[in-house]
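Asks: build the 3D model from these lines:
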Amino acid sequence: MWPDEAAAQASAETLAAALLPSPNAVIELHGPLGAGKTTFTRLLLRALGVQGRIKSPSYAVMESYELPGGGTASHFDFYRFGDPREWEDAGFRDVFAAPGLKLCEWPEKAAGQLPPADLQLFIELQPDDSRRVRAVGSPALVEALQ
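Replies: Presented below is the predicted three-dimensional model:
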């Protein structure tokens, strides 16, 4: 449960620690509009040491960031993803085949194209603006969020 953004930040920091020194995972973020998927992604990227502007990939579909310790983090937003051929045309198969961290919002829009996730976060917005979060996947990553 994330009662506020500080709790989400604490989760992002413990997850970042579990991913270091060389983040190499596919993380899916599930939840409705406004659930906090992009906010959590920004918090995680900051916890991994990314500086500068972290923008939502809503229109570009993918934004990539160099990680201070080496490697790349790629943030995807598949909300506007319509045709599986877009996957091939955009070169996403190559991105997912390479090492690095892949953070995927709206992964259900790319169903059948994504490799199995190492971690799935299901974020539910509660009436009091807190978030109920359920983590599924790699035991080490799930435990980092407990």
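
Asks: only C-alpha atoms for contact and neighbour calcs from this point on.
Replies: Will do.

Asks: spatially central residue for the protein, please.
Replies: Of all residues in the chain, the one closest to the mean position by C-alpha atoms, centre = their mean is residue 103, 2.8 Å from it.

Asks: A helix includes that residue, no?
Replies: No - using DSSP: H, G, I helix; E, B strand; the rest coil, the assignment for residue 103 is strand, not a helix.

Asks: to compare against the first, here's the next sequence to fold:
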Amino acid sequence: MRIEIHSIEETQALAQAIARLCQNKHVVITLDGDLGAGKTTWTKAFGKALGVTSTINSPTFTILKSYTQGNGQPLHHIDAYRLEGASQDLGFEDCFDEGITVVEWSQFIQDQLPEDRLSLSFEEGIDENRVITMEAKGDVSKSILEGYHD
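Replies: Prediction:
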């Protein structure tokens, strides 16, 4: 599914819509795209829609940050950018087995990701224009994507 985005507000609205569909589910969402494509902006709006009250920012240097959703479940935010070339198992399975996990730069930990995941690819255009391609891989992520209506 391809979605054209023309503003930060539309990016935030997409994140909020996906968050509503993810509530009370265990799901992994991967976000890929160039620097500045909108991945962290999307994650901030997504977390806020899930009831996270802490400030969400990119965990580039810490790699993983965990927050508490409004329902008490965890929201894990992984930034795998600095893991390019890492071959060891970093123990992310624990994150993937509880709450919701958002992974930026997922291509760097591809072999550690669960099979069932919702993948969003951000393609940057001119100004705030973006194309976001969403792909479901597995039953849980398919149910989320099937529930999304533009």
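
Asks: got a TM-score for the pair?
Replies: The TM-score (TM-score structural alignment, normalised by the length of the first structure) is 0.89; 141 aligned residues with a C-alpha RMSD of 1.5 Å.

Asks: contact partners for the residue nearest to the centre of the first structure?
Replies: Counting by C-alpha atoms under 8 Å, 6 or more residues apart in numbering, residue 103 of the first structure makes contact with 26-29, 41, 73-76.

Asks: check residue 81 of the second structure too.
Replies: 60, 104-105, 108.

Asks: related to what we said a few turns ago, closest one to residue 66 of the first structure out of the contacts of residue 103 of the first structure, please.
Replies: residue 73 (6.4 Å; C-alpha to C-alpha).

Asks: leaving out chain neighbours, which residue sits closest to the closest one?
Replies: Nearest non-adjacent residue to residue 73 of the first structure, counting by C-alpha to C-alpha, 6 or more residues apart in numbering: residue 101, 4.5 Å away.

Asks: cool, residue 32 of the second structure as well?
Replies: residue 121 (4.8 Å).

Asks: part of a strand, is the one you found?
Replies: Yes - the assignment for residue 121 of the second structure is a strand, going by three-state DSSP.

Asks: trace it over to the first structure, please.
Replies: Under the alignment (TM-score structural alignment), residue 121 of the second structure pairs with residue 122 of the first structure.

Asks: so what's the residue count around residue 145 of the first structure?
Replies: Using other C-alpha atoms under 10 Å, residue 145 of the first structure has 19 neighbouring residues.

Asks: give me the aligned partner of residue 38 of the first structure over in the second structure.
Replies: That one, residue 38 of the first structure, aligns with residue 40 by TM-score structural alignment.
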